[in-house]
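Novice: here are the coordinates; sequence isn't available:
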């Protein structure tokens, strides 16, 4: 994958503008303006915007009405042949935002601040990006570099001897009093690892899934109930819940993932491994239980042969209003736990859900990690392949371009 982009509407900053509260915490909250009137202040706050310290990245900060309209991260181009693709993706993100005619750009590199030719690291690429921006009628208000041994602006002295000290831009304590700090991960890949689960939890979920499979097969055997003998009553009760699976999906957002009830957790894992129910879960978690039931009804009509187009937004493609990030966060925490605890083949559904939820939250690097884990088990998985294609194309959810 050459480049990955993620647009996060939130903390608004550059040296010319202000800062918003973290989007993953309160996406519908009132705007809190935090002045960031210097490049140093901007770079100190930026990790709080992203939720991590970017690494080997180009970070693009579009500006609308004097405030930033989000943050996009792309992989740094590793050679000159990739400049055009990365620049086009960055400018495409800026131009898709209504009224965004300006942006700030930051390179994060592990290279020294000054390269062998005496120029700032990646100065050639940044010059190319600025040139392409000018051709598109987009203004670059600042272009900064954070390197292994210093930082500075590409718009300052064209022949710098060294960068400014990195300790000037420490993100800890960067937010003013009264603004709640947000967790800042080590880099964009940090946090993608699945949680640790002990063997007992894995065995409980594995047994529950096997029993639910048996119960579903028995209850679907043309009214012959002889097959239910010996099936655990909890498995039978769980199988009977599938007609009301949106209720389970909704309740699951409040579960303690450290103490999951095996059969209820098994119901969600079982459902996520079946596209018929998985699409209901993802649509519902990105909206509400009413949308879950609507998606379930649509899938039932489709299975019965009615091929009408959906009457509402297709959530799986990022359509509709921006989701409540808290709901997506809770769902992601659950499916990551299920993926960690489920038997190998049953991990696919929760992993795909984790990939989609990460993409919806603007964590393309995490989404790519989960897609890769799915490919190890099922290389031809449909939704995983679609997510991989969206990531490869740096395709973002349309709601990412809505003004909050």
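Specialist: Arrived safely, thanks for sending. Worth saying up front: this structure is predicted, and the values here are computed from it rather than measured.

Novice: only C-alpha atoms for contact and neighbour calcs from this point on.
Specialist: Will do.

Novice: show me what contacts the nearest residue to residue 165 once chain neighbours are set aside?
Specialist: The shortest distance from residue 165 to any non-neighbouring residue, by Cα to Cα, 6 or more residues apart in numbering, is to residue 150 (5.1 Å). Residues near residue 150 by Cα atoms under 8 Å, 6 or more residues apart in numbering: 112, 113, 162, 163, 164, 165, 166.

Novice: from what I can see, the first one looks like it's in a strand, true?
Specialist: Put plainly, it is residue 112. No. Under DSSP: H, G, I helix; E, B strand; the rest coil, residue 112 falls outside any strand and is assigned coil.

Novice: Surely it and residue 146 touch.
Specialist: No. Shown here, residue 112 and residue 146 do not form a contact pair, counting by Cα atoms under 8 Å, at 9.3 Å.

Novice: Between these two, point out the one with more neighbours.
Specialist: residue 146 (29 against 17; other Cα atoms under 10 Å).

Novice: thinking that one is in contact with residue 106, fair?
Specialist: Yes. At 7.3 Å, residue 146 and residue 106 qualify as touching, with contact defined as Cα under 8 Å.

Novice: can you map out the helices along the stretch 301-404 of the chain?
Specialist: Using DSSP state H, counting those that start in this stretch, the helices of the stretch 301-404 of the chain run over residues 325-341, 348-360, 364-377, 382-392.

Novice: let's bring in a second one:
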């Protein structure tokens, strides 16, 4: 699929800072306060956008990791693109111009600007949006008391290209699990009665993992294909039936099937079955969910040669290895919505598997905040849920983690350029 085919949303042409600020929530997909948004530009078109929590204060010690992150992000994106990348910086704050006697977070904004220019990164725009006004710090003679917020909401872009666009949701409500209708919940409950919980295949029906390559078991491949069908259901556009929801609930509760669904979402729904047919039979059965992150090795044993029980793959190792290379975030938003719809109609005790899947998809989509919220909901239902604990570990670092030290602030990334909601130009 080409970039043009993936990006069917309108391109928004911004003539000034107010237009740009009006378009920003439609680029990121949400609004958020007390945040810094870093929007990249390659030429005239916007690329990835990242939201970062504001630090506790503007003190240099509190802001150093943020400055490092923004600089490394821009340099890494430039390396990926093979050309210079510019950035626009927008700080949103619940503070006010009147209380701060000027733009809140002004010192942080100027500190980021100096750091970017020192590192050879073009800063295309630098704005502060507060509770009672906004300002572009690049505007000569900008009023110290800020401009009226109505200039954003009534800008040409807001009244034109985005007039009929769906209003973006606040980050605090993004990914919120609604209450399902009584009829929908009852229909799913009836379907669950028709589909018993799924178990691992009987051991005697699955040849040992040392089987010859290409040796297959019909039952083994059948359950992998069934789980792959759940990925196809999530990637579809037709309404999810109560029966399909029940099957998804049962499959997501089974760790091996959960992994197959995840791989089907990462690649193609058919891919796990195709891969299983080429590997020794049983390779997708009883896959370890995770190995202890702080595994204590016996005295005298080097960490370079872990116990035999920790050799090979685990769900964490697979996902931690392949997810950073995923670049089709644009097709995941529909998956997020369909998972939320299904979770809403799921009895609470059966939700952890689906919440883990939803958390992982939101994280892969680029929103660490919603991912963490969903995995915490799963752990609130079952604090010992092994899959939830693995997803909690996986999503504790954003997909941009390779750019930053462990002290970097929490961040959320909007989809890549090919999947933007509306790209300011």
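Specialist: It's in. Note that the structure is predicted; figures quoted are calculated from it, not measured.

Novice: Common neighbours of residue 112 and residue 146 of the first structure, please.
Specialist: Contacts common to residue 112 of the first structure and residue 146, judged by Cα under 8 Å, 6+ apart, are absent.

Novice: Of the helices of the stretch 301-404 of the first structure, which stretch is the most buried?
Specialist: Ranked by mean neighbour count, the helices of the stretch 301-404 of the first structure are led by helix 348-360 with a mean of 28 (mean count of other Cα atoms under 10 Å).

Novice: Run through the strands of the first structure in chain order.
Specialist: For the first structure, applying DSSP state E gives strands covering 7-8, 57-64, 67-68, 71-75, 102-108, 139-146, 151-153.

Novice: Give me the aligned partner of the residue nearest to residue 165 of the first structure over in the second structure.
Specialist: Correspondence of residue 150 of the first structure to the second structure, assessed by TM-score structural alignment: residue 133.

Novice: cool, residue 133 of the first structure as well?
Specialist: Using TM-score structural alignment, residue 133 of the first structure pairs with residue 116 in the second structure.

Novice: cool, and residue 83 of the first structure?
Specialist: Per TM-score structural alignment, residue 83 of the first structure is aligned with residue 63.

Novice: What about residue 270 of the first structure, how many residues nearby?
Specialist: Close neighbours of residue 270 of the first structure, defined as other Cα under 10 Å, add up to 25.

Novice: what sits against the closest residue to it other than its chain neighbours?
Specialist: Sequence neighbours aside, residue 209 is the residue nearest to residue 270 of the first structure in space, at 6.7 Å (criterion: Cα to Cα, 6+ apart). Counting by Cα under 8 Å, 6+ apart, residue 209 of the first structure touches 263, 266, 267, 269, 270.

Novice: now, which of those lie within helices?
Specialist: 263, 266, 267, 269, 270 (DSSP state H).

Novice: Most neighbours among those, which one?
Specialist: Result: residue 266 is most packed of those (other Cα under 10 Å), 27 neighbours.

Novice: re the thing from before, do you know how far the match of residue 150 of the first structure is from residue 398 of the second structure?
Specialist: Noted for residue 133 of the second structure: a distance of 31 Å to residue 398 of the second structure, by Cα to Cα, to the nearest Å.

Novice: same question, residue 388 of the second structure
Specialist: From residue 388 of the second structure across to residue 398 of the second structure, the span is 17 Å (Cα to Cα).

Novice: Repeat that for residue 7 of the second structure.
Specialist: Distance from residue 7 of the second structure to residue 398 of the second structure, by Cα to Cα: 24 Å.

Novice: Could you do residue 329 of the second structure as well?
Specialist: From residue 329 of the second structure across to residue 398 of the second structure, the span is 14 Å (Cα to Cα).

Novice: Tabulate the strands of the first structure (CSV), appending distance to residue 180 of the first structure.
Specialist: Putting the strands of the first structure into CSV (distance: least, Cα to Cα, whole Å) gives the following:
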stretch, distance to residue 180 of the first structure
strand 7-8, 18
strand 57-64, 22
strand 67-68, 19
strand 71-75, 19
strand 102-108, 24
strand 139-146, 25
strand 151-153, 27
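
Novice: Tell me what angle the helix ranked longest in the second structure forms with strand 45-53.
Specialist: Ranked by residue count under DSSP H, the longest helix found in the second structure is helix 60-81. Orientation note: helix 60-81 of the second structure sits at an angle of 150 degrees relative to strand 45-53 (axes from the mean of the first three to the mean of the last three Cα atoms, to 10 degrees).

Novice: buried ones in helix 60-81 of the second structure?
Specialist: For helix 60-81 of the second structure, a neighbour-count test (16 or more other Cα atoms under 10 Å) marks 63-78 as buried.

Novice: circling back to that earlier point, ok, which of the strands of the first structure comes nearest residue 403 of the first structure?
Specialist: strand 57-64 (9.4 Å; Cα to Cα).

Novice: what comes up buried for the closest one?
Specialist: For strand 57-64 of the first structure, by 16+ other Cα under 10 Å, it's 57, 58, 59, 60, 61, 62, 63, 64.

Novice: Alignment lookup: residue 235 of the first structure to the second structure.
Specialist: Counting by TM-score structural alignment, residue 235 of the first structure lines up with no residue in the second structure.

Novice: who's in contact with the residue nearest to residue 235 of the first structure when sequence neighbours are not counted?
Specialist: Spatial nearest neighbour of residue 235 of the first structure, chain neighbours left out: residue 212 (4.9 Å); criterion: Cα to Cα, 6+ apart. Contact analysis of residue 212 of the first structure by Cα under 8 Å, 6+ apart lists 235, 236, 238, 239, 263, 266, 267, 270.

Novice: quick one: what's aligned to residue 212 of the first structure in the second structure?
Specialist: Match for residue 212 of the first structure (TM-score structural alignment): residue 195.

Novice: Repeat that for residue 41 of the first structure.
Specialist: Match for residue 41 of the first structure (TM-score structural alignment): residue 19.

Novice: Can you get me a residue count around that match?
Specialist: That count, for residue 19 of the second structure with other Cα under 10 Å as the rule, works out to 22.

Novice: my read: it touches residue 160, true?
Specialist: No. With contact defined as Cα under 8 Å, residue 19 of the second structure does not count as touching residue 160 (10.2 Å).

Novice: which residues are common contacts for these two?
Specialist: Between them, residue 19 of the second structure and residue 160 share no contacting residue, judged by Cα under 8 Å, 6+ apart.
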